[in-house]
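Participant: Here is a sequence together with a model predicted from it:
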Amino acid sequence: MNNILFVALGGSIGAVFRYLLSIFMLQLFGSAFPFGTLLVNVIGSFLMGTIYALGQVSQVSPEIKALVGVGLLGALTTFSTFSNETLLLIQSGAWIKAFFNIALNLCLCIFMVYLGQQLVFSRI
């Protein structure tokens, strides 16, 4: 039961953070490309890599894993929004934007997981 509360707390923080970042990116860049989703996925990937690496080199409590790994990052990042936005780009004929959305999300997010891990591992 204790971990459920940590997941709920992390989820509420992640959801609000995602909402605020999405609004910020929409105001900054407009709606022609889903920069908000890209940003939260990149940030979330970096944090996931960091949390994973910390768990490999030290004790990370189950509560912290539930709070950050499941709750915060689960609410912050979203594959369903990425998928929907990509499909909308395809349906509107914006194939090049759809391609870049897919490529950027995959490449940047995988790189950010790696970067997060390396940040932790290099400090050992």
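Facilitator: Good, I have the coordinates. Numbers count the residues shown, from 1 in each chain.
Participant: Please make it C-alpha for all contacts and neighbour counts, starting now.
Facilitator: Will do.
Participant: Next SSE downstream of the helix or strand hosting Thr81?
Facilitator: Using DSSP states H and E, Thr81 falls within helix 79-91. As assigned by DSSP H and E, the chain's next helix or strand after helix 79-91 is helix 95-121.
Participant: can you state the direction angle for that next one and helix 79-91?
Facilitator: Computed by axes from the mean of the first three to the mean of the last three C-alpha atoms, to 10 degrees, the angle separating helix 95-121 from helix 79-91 equals 150 degrees.
Participant: Report all helices and strands that the helix or strand that Gly44 is a member of contacts.
Facilitator: Using DSSP H and E, Gly44 sits within helix 35-57. Applying 3 or more C-alpha pairs under 8 Å, 6 or more residues apart in numbering; DSSP states H and E, one finds that helix 35-57 contacts helix 2-29, helix 73-76, helix 79-91, helix 95-121.
Participant: this is the other structure I want to compare:
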Amino acid sequence: MNLFLDLLTLICICAAGGVGAGLRWLTETRVQAVTGDRLPWGTFVVNVVGSFLLGVLLGAVSPGGFTAQVFGLGLLGGYTTFSSSIVQSVRAGGSEGLLSGIVHAAGTALGCVLAALIGLQVA
């Protein structure tokens, strides 16, 4: 690949990542407004939906291609958030008890894996 195409790909990934982060914020705040602040349902929804969409994307296009990089790495990478989910699991474990933190972390991981597998099957 030449330098121009590498730079263009980088710019597209960065732009898509910014859009994904904005969509994450919108989704999280809307879900939390409905569910309340007791549990971090907004982050859970974002990660499960993002995993499903990534499964659909990677089932439909070449994993190393431009489309997968921009929409998978950029848009969906900006949309989903593993680090926030882990922090929320730790917080839940501290405020609600260790079992709550473990259930949140395990439930998120299982939900995301299942959503990605379903997404791959849909594509």
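Facilitator: Yep, that arrived. Since the model is a prediction, treat every value here as computed from it, not as a measurement.
Participant: For the two chains, what TM-score is obtained?
Facilitator: With the length set by TM-score structural alignment, normalised by the length of the second structure, the two chains reach a TM-score of 0.87; 117 aligned residues with a C-alpha RMSD of 1.6 Å.
Participant: coming back round to it: pull up the aligned stretch in the second structure for the helix holding Thr81 of the first structure.
Facilitator: Helix 79-91 of the first structure corresponds to residues 82-94 in the second structure, going by TM-score structural alignment.
Participant: quick one: that stretch to the first structure mean distance?
Facilitator: Its matched residues in the first structure lie on average 0.8 Å from stretch 82-94 of the second structure after superposition (mean C-alpha distance after the TM-score superposition for the first structure).
Participant: Show me the contact partners of that stretch.
Facilitator: Applying C-alpha atoms under 8 Å, 6 or more residues apart in numbering, the external contacts of stretch 82-94 of the second structure come out as 39-40, 43-44, 47, 98-102, 104-105, 108.
Participant: quick one on the thing from earlier: closest to Tyr52 of the first structure out of the helices and strands packed on helix 35-57 of the first structure?
Facilitator: helix 95-121 (7.0 Å; C-alpha to C-alpha).
Participant: Can you check what angle separates the closest one from helix 35-57?
Facilitator: Using the same axes, to 10 degrees, helix 95-121 of the first structure lies at 30 degrees relative to helix 35-57.
Participant: Show me which positions of helix 95-121 of the first structure end up buried.
Facilitator: 97-98, 101-102, 105, 108-117, 119-120 (16 or more other C-alpha atoms under 10 Å).
Participant: circling back to that earlier point, residues in contact with the helix holding Gly44 of the first structure?
Facilitator: Applying C-alpha under 8 Å, 6+ apart, the contact partners of helix 35-57 of the first structure are 18, 21-26, 29, 60, 65, 68-69, 73, 76-78, 81-82, 101, 104-105, 108-110, 112-121, 124.
Participant: buried set for stretch 40-58 of the second structure?
Facilitator: 40-58.
Participant: Would you check the span in the first structure matched by that stretch?
Facilitator: Against the first structure, stretch 40-58 of the second structure falls on residues 34-52 (TM-score structural alignment).
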